[in-house]
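[1] 3D, please:
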Amino acid sequence: MFTGIVQATCQVVSIHKQAGLKTFEVEMTPELTQGLVTGASVANNGVCLTVTKVVNDKVFFDVMEETLALTNLGQLSVGDAVNIERSLTYGTEIGGHIISGHVHTQATVKAVSNTAEHYNIELQVDPHWMNYIFYKGFVGINGCSLTVGKISEDGFILHLIPETLKLTNLGHYKAGDKFNIEIDSQTQVIVDTVERVLAKKQLLNN
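    Predicted coordinates for the structure are as follows:
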């Protein structure tokens, strides 16, 4: 489990292609690798990955073909920066919202508006997933816990503060790029339950 509070952006220093997967080598800070062991879970751009090896602050992850196809990890190149968060430790402050690291879909960047007054990113999402995204609701974007600023039929807008841009890789993205999206699980359960109840009621009335 994770909180959606990105701890650092870290560079991908190598990618090794193997049968059915790719091995990513990510260079982290000593603070992030302290106590990190093989088998631990680390969110990379919001994707929960298992540590396979740690060598001198270089952390290795094996990423299967399905994960590469369903997330933006498949588009990563050597030198790219990924948002990193270690697993949630109970007893510490939770500043975001609980996310699982299981990406539901990807969103395409439609436009970026960067002015002296604001930094907005407009995203387009498959209409199915818009059923779970609400104005002022939470959504995981590349592992960042963010509040939805505005919604439309096929997407939504994020209003980003300078601190978020400084601590994450969100400011590196441009029109046409894709973000990993994790919707709020509680919202999904509520929406799906209401839809089932209404569908059952309509069936009974017919």
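
[2] going forward, measure contacts between C-alpha atoms and count neighbours the same way
    OK.

[3] got the residue ranges for the strands in the chain?
    8-18, 21-27, 41-44, 47-55, 58-64, 81-86, 105-114, 119-124, 138-141, 144-147, 150-151, 155-159, 178-183 (DSSP state E).

[4] One more, so I can put them side by side:
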Amino acid sequence: MFTGIVQGMGTVVAVEEETQFRRHIVSFPEGMVDGLETGASVSHNGCCLSVTRIEGDQVSFDLMRETLRLTNLGALSVGDQVNLERAARIGDEIGGHSMSGHVICQAALEELDEAPNNRRLWFAMPEVHARFLFEKGYIGVDGISLTIGAVDGARFCVDLIPETLSRTTLGERVLGEWVNIEIDPQTQAIVETVERVLASRSAE
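    Coordinates of the predicted model:
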């Protein structure tokens, strides 16, 4: 489980390509590898990945074909940065919202509104997932716990403060780029349960 509070940005220092498989080696910020062990879960742009090797501050992750299909990780190159969060532990402060690290889809950055000390980003999701969007609801964007500011069909916006912009990759995102999306698990469960109930009643 994760909280959506990014603990630091890592830099991709190596990429190893194989058939429908990738290995990323990421340089972690100072102190983030303390106590980290092989097999531990780390959120990597919002995608839960397992640590496969640790060499100093450089940590390796294996990416399978489903991960490459659903997320933006397959587009990363050496030098790119990623949002990192280690798995939450019992007793940790939950500053964001409960997140699983299971990316449901990607969304494209379609509109960017700059203002003093603010940045509003509009993203477009696949229509099939629009039913999970609610104004003031939670959403995970590249592993960051955010509150939806407004919804327009399959589009939604988030408003970012300077702290979020400086601590995460969203400060560098440009139009046309893709981000990983995780729907709030409680919202998804409620929506899908209501859909099933309504479908069963209509079939009677």
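
[5] Ok, which of the strands of the first structure comes nearest residue 72 of the first structure?
    Closest to residue 72 of the first structure of the strands of the first structure is strand 178-183 (Cα to Cα; 6.2 Å).

[6] So which other helices or strands are in contact with that closest one?
    strand 105-114, strand 138-141 (3 or more Cα pairs under 8 Å, 6 or more residues apart in numbering; DSSP states H and E).

[7] who wins for proximity to residue 189 of the first structure among the strands of the first structure?
    The nearest among the strands of the first structure, by Cα to Cα, is strand 178-183 at 10.7 Å.

[8] how close does the residue nearest to residue 99 of the second structure when sequence neighbours are not counted sit to residue 107 of the second structure?
    Nearest residue to residue 99 of the second structure, sequence neighbours excluded (Cα to Cα, 6 or more residues apart in numbering): residue 2, at 4.9 Å. Here the criterion is Cα to Cα, to the nearest Å. By it, residue 2 of the second structure lies 20 Å from residue 107 of the second structure.

[9] Quick check: the aligned residue for residue 139 of the second structure in the first structure?
    Alignment note: residue 139 of the second structure maps to residue 139 in the first structure; criterion TM-score structural alignment.

[10] follow-up on the earlier one: could you identify which of the helices and strands packed on strand 178-183 of the first structure is most buried?
    strand 138-141 (a mean of 24; mean count of other Cα atoms under 10 Å).

[11] so who does the match of residue 139 of the second structure touch?
    For residue 139 of the first structure, the contact set (Cα atoms under 8 Å, 6 or more residues apart in numbering) comprises 133, 145, 146, 147, 148, 181, 182, 183, 184.

[12] The residue nearest to residue 99 of the second structure - how many residues pack around it?
    Per other Cα atoms under 10 Å, the neighbour tally for residue 2 of the second structure reads 25.

[13] quick revisit: which among the contacts of residue 139 of the first structure count as buried?
    133, 145, 146, 147, 148, 181, 182, 183, 184 (16 or more other Cα atoms under 10 Å).

[14] Can you lay out those as a markdown table showing distance to residue 126 of the first structure?
    Output for those, formatted as a markdown table (distance: Cα to Cα, whole Å):
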| residue | distance to residue 126 of the first structure |
| --- | --- |
| 133 | 11 |
| 145 | 20 |
| 146 | 19 |
| 147 | 19 |
| 148 | 16 |
| 181 | 11 |
| 182 | 13 |
| 183 | 13 |
| 184 | 16 |
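
[15] Looking at those, which is nearest residue 200 of the first structure?
    residue 133 (23.6 Å).

[16] who wins for proximity to residue 191 of the first structure among the strands of the first structure?
    strand 178-183 (11.8 Å).

[17] on that earlier part again, now do the same contact list for the closest residue to the match of residue 139 of the second structure other than its chain neighbours.
    Excluding the flanking residues, the one nearest residue 139 of the first structure by Cα to Cα, 6+ apart is residue 183, at 5.1 Å. Contacts for residue 183 of the first structure (Cα under 8 Å, 6+ apart) come out as 104, 132, 133, 138, 139, 140.

[18] redo that, cut-off 7 Å
    Contact analysis of residue 183 of the first structure by Cα atoms under 7 Å, 6 or more residues apart in numbering lists 104, 132, 139, 140.

[19] any idea how far it is from residue 92 of the first structure?
    Taken as Cα to Cα, the span from residue 183 of the first structure to residue 92 of the first structure is 23 Å.
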